[in-house]
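**Student:** quick one: sequence and predicted model below, then my questions.
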Amino acid sequence: MAAIEIKRVDATAVLTMNRPDQRNALDFAMREDFAAAVAEVRDDESVRAIVLTGAGGHFCAGGDIKTMGEQQGKRDIFEGRERIRKIHRWFDELVDLEKPVIAAVDGVAFGAGLSLALCADFVLASPRAKFCSVFARLGYIPDTGAMYLLPRAIGLSRAKDMVFTGRVVGVQEAKEMGLVQTICEQDLLQSALDFAERFHSAPTGALGIAKSVMNHAFESDRKTVYAQESMAQAMCRESDFHEEAVRRFLAKEAPLYQWPDAKP
């Protein structure tokens, strides 16, 4: 059984973390499967959106502490560094994926599970979702990109609060922080699929470029962003999507892509 299950629903790829007995904790097999799964959806041009979720009523409990316990004793420090760097390789691919990524968070999103929620463009959560930067409880610092992504998502002061205290944040507080976009009272996965379907008719290339530029906007100066903007806009202007969108506008036909007013 694969630790990451990939299922297609029309043009959406659903990536399900599939270790329900361990609340989908990240072990070595899941890390390897993540690398393969991210590469697969990245390279499949028929995939227009990605939903990331977990099996068995939880999103992800973070790193597999049982595995950590089995590795107690003196370890090579450089091996430990490389272990984290291997995670960064596929995690960065997921963060920078030039397609919309929606996290459907049910139950716990702790530690690296919090990071996996943060890597999504949109976070939809069930009323029972809980978030925690649990690392301090283990004498660790946040990893899997959390120290980069968390302050950008909720602000530096709130990020320090979560990291320093290691406290559990409920879904309502997470929404108030800006960590969660929508609390789904009904079927969470179906809500995420309905949300993802909105992007099936979107200009994937244009959204991908916009995502790439915005992902690095905080560490880019204004002139650099302007340069990226001008280059990207020139590319988008030559796309088939733009040509057809303009034709439809002038012909007073239905647009290729228009965000519906209804909320998920």
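**Tutor:** Looks like it came in fine. Residues are numbered from 1 along each chain as shown.
**Student:** contacts, neighbours, all on C-alpha from now
**Tutor:** Will do.
**Student:** okay, strands next: where are they in this structure?
**Tutor:** For the chain, the strands defined by DSSP state E occupy 4-9, 12-17, 49-54, 101-105, 108-110, 122-125, 130-132, 169-170, 182-183.
**Student:** now render those strands as a markdown table, adding mean neighbour count and distance to Arg248.
**Tutor:** Formatted as a markdown table, the strands of the chain follow (neighbours: other Cα atoms under 10 Å; distance: least, Cα to Cα, whole Å):
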| stretch | mean neighbour count | distance to Arg248 |
| --- | --- | --- |
| strand 4-9 | 17 | 28 |
| strand 12-17 | 24 | 26 |
| strand 49-54 | 28 | 24 |
| strand 101-105 | 28 | 28 |
| strand 108-110 | 26 | 43 |
| strand 122-125 | 25 | 29 |
| strand 130-132 | 25 | 44 |
| strand 169-170 | 16 | 45 |
| strand 182-183 | 22 | 32 |
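**Student:** distance to Trp259 added to these, as JSON lines?
**Tutor:** Listed next are these as JSON lines, based on distance: least, Cα to Cα, whole Å:
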{"stretch": "strand 4-9", "distance to Trp259": "20"}
{"stretch": "strand 12-17", "distance to Trp259": "17"}
{"stretch": "strand 49-54", "distance to Trp259": "15"}
{"stretch": "strand 101-105", "distance to Trp259": "16"}
{"stretch": "strand 108-110", "distance to Trp259": "29"}
{"stretch": "strand 122-125", "distance to Trp259": "15"}
{"stretch": "strand 130-132", "distance to Trp259": "29"}
{"stretch": "strand 169-170", "distance to Trp259": "29"}
{"stretch": "strand 182-183", "distance to Trp259": "16"}
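**Student:** for Glu243, which of those strands is the nearest?
**Tutor:** Distance to Glu243, taken as Cα to Cα, is lowest for strand 49-54 among those, at 22.6 Å.
**Student:** tell me what angle that closest one forms with strand 101-105.
**Tutor:** For strand 49-54 against strand 101-105, the angle by axes from the mean of the first three to the mean of the last three Cα atoms, to 10 degrees is 20 degrees.
**Student:** try this one next to it:
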Amino acid sequence: MSYETVDYEVRDNGVAVLTLNRPAQRNALSVQMRDEIAELLPRISHDAAVKALVLTGAGEHFSAGGDVSNMRKPVTARTPADSRSTLRDVHAWLPQFVGLEKPVIAAVDGVCYGAGFSLALAADFTVCTPRARFCQAFVRIGLVPDFGALFLLPRIVGLKKAKELMLTGRVVEPDEAKALGIVCEIHPPERLLDAALVIATRFCQGPTEAIGVTKTLLNQTFQSDERLMGELEGFAAASVKTLPYHHEAVDRFFSKQPLRFDWDRLASQDSNPEGES
């Protein structure tokens, strides 16, 4: 199946790559692009061959945010109900993206503004280049943050810092984004996609079901109390203990074989692929 505003491929190692593909518009999130992402999400979720997802942008930018060209209609041509309906359509699929039970790695170059910033926040890991720029730009054009930013950003940076970034609309550069926990790694532009793929590929060795359930539970932790989280932990643990991956890992442990998913070992192999000492 082909798409006009996004590219999607599943590589042989189980990593899927979703590319926002409107480089001439700095990958602004048009209605068509949003619809195509929404159409793709069930496919990604239900494809057992996909173990991790990399999200990136074509060209030199991740995403400039919402498509401002769609905002140029006369005020009389837009009603509050129209605008609300548009965002309700987004929020019909955005929770699926946030809750995707597979690791999502965003690879950010250039501008990551507005709704594009929100989409990067929805990923589990974000890597960027030194020329990446993050901005909650909504206030600059008299809008309220959307695309899940009001929910996601405070949970990552804290309420007071989220207020600062949203109420000022100032630009956040890579070093600050890393210090705030928005970004986990910074790489040169020519290595950005490879760095994201390295992270994703490590997860292909992992227990996809257990990782997915862990992610789902973590997404509930700020809306739940300790007792409820404890109950959810119990049900989740009982479920994943029945899976083949767990039994194989226990057998490997007792037979003193290397575990398939050992992040530190995999990271060491990635940094020293030839096995050099």
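**Tutor:** Looks like it came in fine. Predicted model only: the values in this text are computed from it and were never measured.
**Student:** any idea what the TM-score comes out to?
**Tutor:** Here the TM-score for the pair of chains, by TM-score structural alignment, normalised by the length of structure 1, is 0.97; 264 aligned residues with a Cα RMSD of 1.3 Å.
**Student:** Gln228 of structure 1 is nearest to which of the strands of structure 1?
**Tutor:** Judging these by Cα to Cα, what sits closest to Gln228 of structure 1 is strand 101-105, at 22.2 Å.
**Student:** what's the average distance of that closest one to structure 2?
**Tutor:** Once fitted to structure 2, strand 101-105 of structure 1 is off its aligned match by 0.3 Å on average (mean Cα distance after the TM-score superposition for structure 1).
**Student:** what number of residues lie near the alignment partner in structure 2 of Ile84 of structure 1?
**Tutor:** Superposed on structure 2 with TM-score structural alignment, Ile84 of structure 1 falls opposite Leu87. By other Cα atoms under 10 Å, the residues close to Leu87 of structure 2 number 14.
**Student:** might you report the residue contacts of Leu87 of structure 2?
**Tutor:** 146-147 (Cα atoms under 8 Å, 6 or more residues apart in numbering).
**Student:** and it, how far from Arg265 of structure 2?
**Tutor:** 43 Å (Cα to Cα, to the nearest Å).
**Student:** what of Gly206 of structure 2?
**Tutor:** 13 Å.
**Student:** so the two - more neighbours on which side?
**Tutor:** Gly206 (17 against 13).
**Student:** how near is the more buried one to Cys112 of structure 2?
**Tutor:** In terms of Cα to Cα, Gly206 of structure 2 sits 30 Å off from Cys112 of structure 2.
**Student:** what does Glu164 of structure 2 give?
**Tutor:** 17 Å.
**Student:** check Ile105 of structure 2 too.
**Tutor:** For Ile105 of structure 2, the distance to Cys112 of structure 2 - Cα to Cα - is 15 Å.
**Student:** quick one: residues contacting the aligned residue in structure 1 for Val15 of structure 2.
**Tutor:** The alignment partner of Val15 of structure 2 in structure 1, by TM-score structural alignment, is Thr12. Contact analysis of Thr12 of structure 1 by Cα under 8 Å, 6+ apart lists 47-51, 193, 196-197, 200.
**Student:** can you check Ala123 of structure 2 too?
**Tutor:** So Ala123 of structure 2 contacts 98, 103-106 (Cα under 8 Å, 6+ apart).
**Student:** now which residue in structure 1 aligns to it?
**Tutor:** Checking TM-score structural alignment: Ala123 of structure 2 goes with Ala120.
**Student:** please apply the same query to Ser69 of structure 2.
**Tutor:** Looks like Ser69 of structure 2 aligns to Lys66 there (TM-score structural alignment).
**Student:** counting neighbours, what do you get for Ala81 of structure 2?
**Tutor:** Neighbours of Ala81 of structure 2 (other Cα under 10 Å): 8.
**Student:** relative to Cys204 of structure 2, how far out is it?
**Tutor:** 43 Å.
**Student:** cool, and Glu101 of structure 2?
**Tutor:** 13 Å.
**Student:** do Pro154 of structure 2 as well
**Tutor:** 30 Å.
**Student:** so the two - more neighbours on which side?
**Tutor:** Shown here are Pro154 of structure 2 and Cys204; by other Cα under 10 Å, Cys204 has more neighbours (20 against 14).
**Student:** quick one: map the more buried one onto structure 1.
**Tutor:** Aligned partner of Cys204 of structure 2 by TM-score structural alignment: His200.
**Student:** wait, that match sits on Glu45?
**Tutor:** No - between His200 of structure 1 and Glu45 there is no contact under Cα atoms under 8 Å: 11.6 Å.
**Student:** list the residues that contact Tyr252 of structure 2.
**Tutor:** One correction, residue 252 of structure 2 is Arg, not Tyr. 258-259.
**Student:** now Asp143 of structure 1
**Tutor:** 84, 111-112, 115.
**Student:** give the burial count for the closest residue to the match of Cys204 of structure 2 other than its chain neighbours, as a bare number.
**Tutor:** Closest residue to His200 of structure 1 in three dimensions, ignoring its sequence neighbours and counting by Cα to Cα, 6 or more residues apart in numbering: Arg48, at 5.5 Å. A total of 26 residues lie near Arg48 of structure 1 under the criterion other Cα under 10 Å.
**Student:** cool, and His246 of structure 2?
**Tutor:** Neighbour tally, His246 of structure 2, other Cα under 10 Å: 14.
**Student:** next: Glu219 of structure 1.
**Tutor:** Quick note: Glu219 of structure 1 (other Cα under 10 Å) scores 10 neighbours.
**Student:** what lines up with it in structure 2?
**Tutor:** Using TM-score structural alignment, Glu219 of structure 1 pairs with Gln223 in structure 2.
**Student:** now do Ile87 of structure 1 against His58 of structure 1, distance only.
**Tutor:** 21 Å.
**Student:** of these two, who's got more company?
**Tutor:** Using other Cα under 10 Å as the criterion, Ile87 of structure 1 and His58 rank with His58 on top: 27 against 18.
**Student:** so who does the closest residue to the more buried one other than its chain neighbours touch?
**Tutor:** Leaving aside its chain neighbours, His58 of structure 1 sits nearest to Gly107 (4.2 Å; criterion: Cα to Cα, 6+ apart). Going by Cα under 8 Å, 6+ apart, Gly107 of structure 1 touches 57-59, 126, 128-130.
**Student:** sweet, I'm off.
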